[in-house]
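*Asks:* The following comprises the amino acid sequence and a computationally predicted model.
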Amino acid sequence: MNEAFPPGLPRAPDPLPQNCHIKKPRLIWYDRIRQGTQLNAIVEAVLLQAAVCELLVKHPHPNIAAYLGCQVSQGRITGLCFAAYQCTLMPQVNRAPASSDVMLDGRGEAVIIDFGSCKRVGESLEGASRTYERYDERVGTARLQNDLDALAEMRTRLGDGARPFLFGE
C-alpha cells in the first residue's frame, strides 16, 4: 500500500490470536485500477473498511464481525484482523464452496464480515464493493432500503420462498 499507517487506528494484537482471520486487500483488481483514474482505490478501500470497523467497535452487535485491528508491516496496513468464523453462508445457499460477505458462527448465527459498500446515506456507491445478486444495479446512492432489500433477497435465496428473486439469478 502507498499510504503510511494512519494514527488513531488500532493495530491487531502481536502475535496474532490463533482464532483470527486477516482480510487482505484484493490485489486482483490492481491491473484494472492501474489503468484507471483512481490509482489509490485499493488503499482507500482498506482505509474505508478500517474506519467503518472502528465505528462498529463502538456499537457492537452479535451479527457484526468482531474486529481486532489492523495488521501492519513496515508502517503500512497489510490487512484487517477479524475473529474467525466457522464457514461462509454460501454453502448453505447453493451447497458449493464460495466466498461470501456473511459467515456463520459456531452457533449457526449469521455474521456480516464485509463493509466495502458501507457509505453514509446519500453518498455515491460508485466504486463500492457490492456483492453480485444482492443489490439493485439501478441504485447508485446509499440508502437504508438497500440493506433491507439485500436482506430480503438473502432470505429468498435461503429458501423463504415468499417472493421471487429481486436481483437476478
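*Replies:* Received the coordinates, thanks.
*Asks:* alpha carbons only for contacts and neighbour counts from here, please
*Replies:* Noted.
*Asks:* secondary structure class for the most centrally placed residue in the chain?
*Replies:* Geometric centre of the chain, nearest residue: Asp114, 1.3 Å, by CA atoms, centre = their mean. Here Asp114 is coil, with the state taken from DSSP: H, G, I helix; E, B strand; the rest coil.
*Asks:* Determine the longest helix present in the protein.
*Replies:* Taking DSSP state H as the criterion, the chain has its longest helix at helix 41-58.
*Asks:* next, the one to line up against it:
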Amino acid sequence: MPDRKHELDDDTVSSVSAMEALKISATPPILEIISADEVWRFPGPDDDFEPHFECMEVIVRMDTGDHFLVQVHERISSQDILNLDLSLLDLTSVAMEDIPHAFASFLANQLGIEIESTKSITVSKSDVCPTFSSSLTAAPAGMIKYCYLKYAQLAAYEPGNTIIKERVLAEANVCEVLMKNPHPNIMKYWGCYVVDGRIEALCLAKYTMTLAERVDTGVPLDTERCLTGIRDGIQHLHSLGLVHNDINSRNIMMDPADNPVIIDFDSCTREGEKMVKGWTLGWCIKDSMTGERENDFYGLIKLEEYLAAPESCMCCRE
C-alpha cells in the first residue's frame, strides 16, 4: 500500500496556494522614504570614547500604513538616498515580509555599496503606536486628507522597546493642552489619526515652509516681526507650564501670511521635568536635561543670530 503521508488532496493544495497568494499582494505597496539621517553615538558620563558615526538610518513607509527601517553602516549622502527613484524598484511577486530586504538590496545596488553593510528591520505597530484613549481627541474623518500626518519618529527603533510610543503619547497629551489653549504662533492640532484603536499619527495643520526654507528663498523677511511672533508663542507655552526645549529654524513654520508658527512638540515637557527626547545640537543649552524656560530663550537668541547672518550661523549647518 503506498505511503500517502506526504500527499495532499486538491482542497488542501488549493488552501495552501491561497495562503501563499495572500502573502504577495496583487498590487505591490507604494513605498515612500520618510527620512535618511545619520545616527551618531555619544558618550555618557562614564564612557571613554569620542562621539562617532554609527550608521545611516532610512525610514520607509508603505501605503499599507506599515513602516520599516534600513540601517546602512557606511557614510553616504542623505540626499542621495532621498533622491532614489523608487519607480525602478519592482516589488511584483515579492512577499510582504520580504519587502524590507528587497528595498535594502535596491538601495545598495543603486548607491554602489555592499548589501552586507545594510540591515533591514520591520517595525511593529504595537511598539510605536500607542492605544487611543477617551481622554484624547480623534481627528474628524473629513479632515484627515487635508492634514499633515505626523507619524512616530522611528530613529533608534528597537523591537520590543516602548520608548517611541511613549513619546507619541506624550506629544499627543501636549497637543491636547494646546488645542484647548490655542495661539496664532503655535501649530494647529486636529486630533489623533486612529486606526484599529491605535494612534497611527497626529493630525496637524499644513504650513508653507520652515523658517530655514523661508530664509533660503532670499526674499526679504521682516525679522523683527518674525522674532516677536516666536517670542509670543514661547511665552504662551510658558504660561501653560510647558517648555518646548527644541526651538530651532526647522521647528518654526511660516504660514501663508508670513507668520511664524512653532511646531514639533516631541521634546516638550512640563517645566522642571526630565526631557524624554534630546534637543538639537547647537540650539539648546549644552547638557540640559530638564525642561527649563532658559532652553527656549536660548533657542530664541540663536534664531536672532541666525536671522541676522544666516550664512555664518554655525548652529544651522547640518
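*Replies:* The structure has been received and is ready for your questions. Please read all numbers here as calculations on a predicted model, not as lab measurements.
*Asks:* Just give the TM-score of the two.
*Replies:* Once superposed, chain against chain, the TM-score is 0.82 (TM-score structural alignment, normalised by the length of structure 1); 159 aligned residues with a CA RMSD of 2.7 Å.
*Asks:* Going along the chain, name the strands of structure 1.
*Replies:* 20-23, 67-73, 76-83, 87-88, 102-104, 110-112 (DSSP state E).
*Asks:* Superpose on structure 2 and give me the mean offset of the third one.
*Replies:* Read it as strand 76-83 of structure 1. For strand 76-83 of structure 1, the mean deviation from structure 2 after alignment is 0.6 Å (mean CA distance after the TM-score superposition for structure 1).
*Asks:* For that strand, give me every contacting residue.
*Replies:* With contact meaning CA atoms under 8 Å, 6 or more residues apart in numbering, strand 76-83 of structure 1 is reached by 1-5, 12, 19-25, 46, 50, 65-72.
*Asks:* What span of structure 2 is that strand aligned with?
*Replies:* Aligned using TM-score structural alignment, strand 76-83 of structure 1 spans residues 198-205 in structure 2.
*Asks:* what do we get in structure 2 for His59 of structure 1?
*Replies:* So His59 of structure 1 corresponds to Asn181, using TM-score structural alignment.
*Asks:* how far away is that match from Phe132 of structure 2?
*Replies:* 21 Å (CA to CA, to the nearest Å).
*Asks:* who's more crowded, those two?
*Replies:* Taking other CA atoms under 10 Å, Asn181 of structure 2 and Phe132 do not tie; Phe132 has more neighbours (20 against 12).
*Asks:* The more buried one touches Val194, doesn't it?
*Replies:* Yes: look at Phe132 of structure 2 against Val194 with CA atoms under 8 Å: they come within range, at 7.0 Å.
*Asks:* tell me which element Asp80 of structure 2 falls in.
*Replies:* In the assignment (DSSP states H and E), Asp80 of structure 2 maps to helix 78-82.
*Asks:* who's in contact with the aligned residue in structure 2 for Leu39 of structure 1?
*Replies:* Counting by TM-score structural alignment, Leu39 of structure 1 corresponds to Asn161 in structure 2. Each residue near Asn161 of structure 2 by CA under 8 Å, 6+ apart is listed here: Asp127.
*Asks:* Emit the ChimeraX select command for whichever of the contacts of strand 76-83 of structure 1 are buried.
*Replies:* Selection of buried members from those for ChimeraX, criterion 16 or more other CA atoms under 10 Å:
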select :5,12,21,22,23,25,46,50,65,66,67,68,69,70,71,72
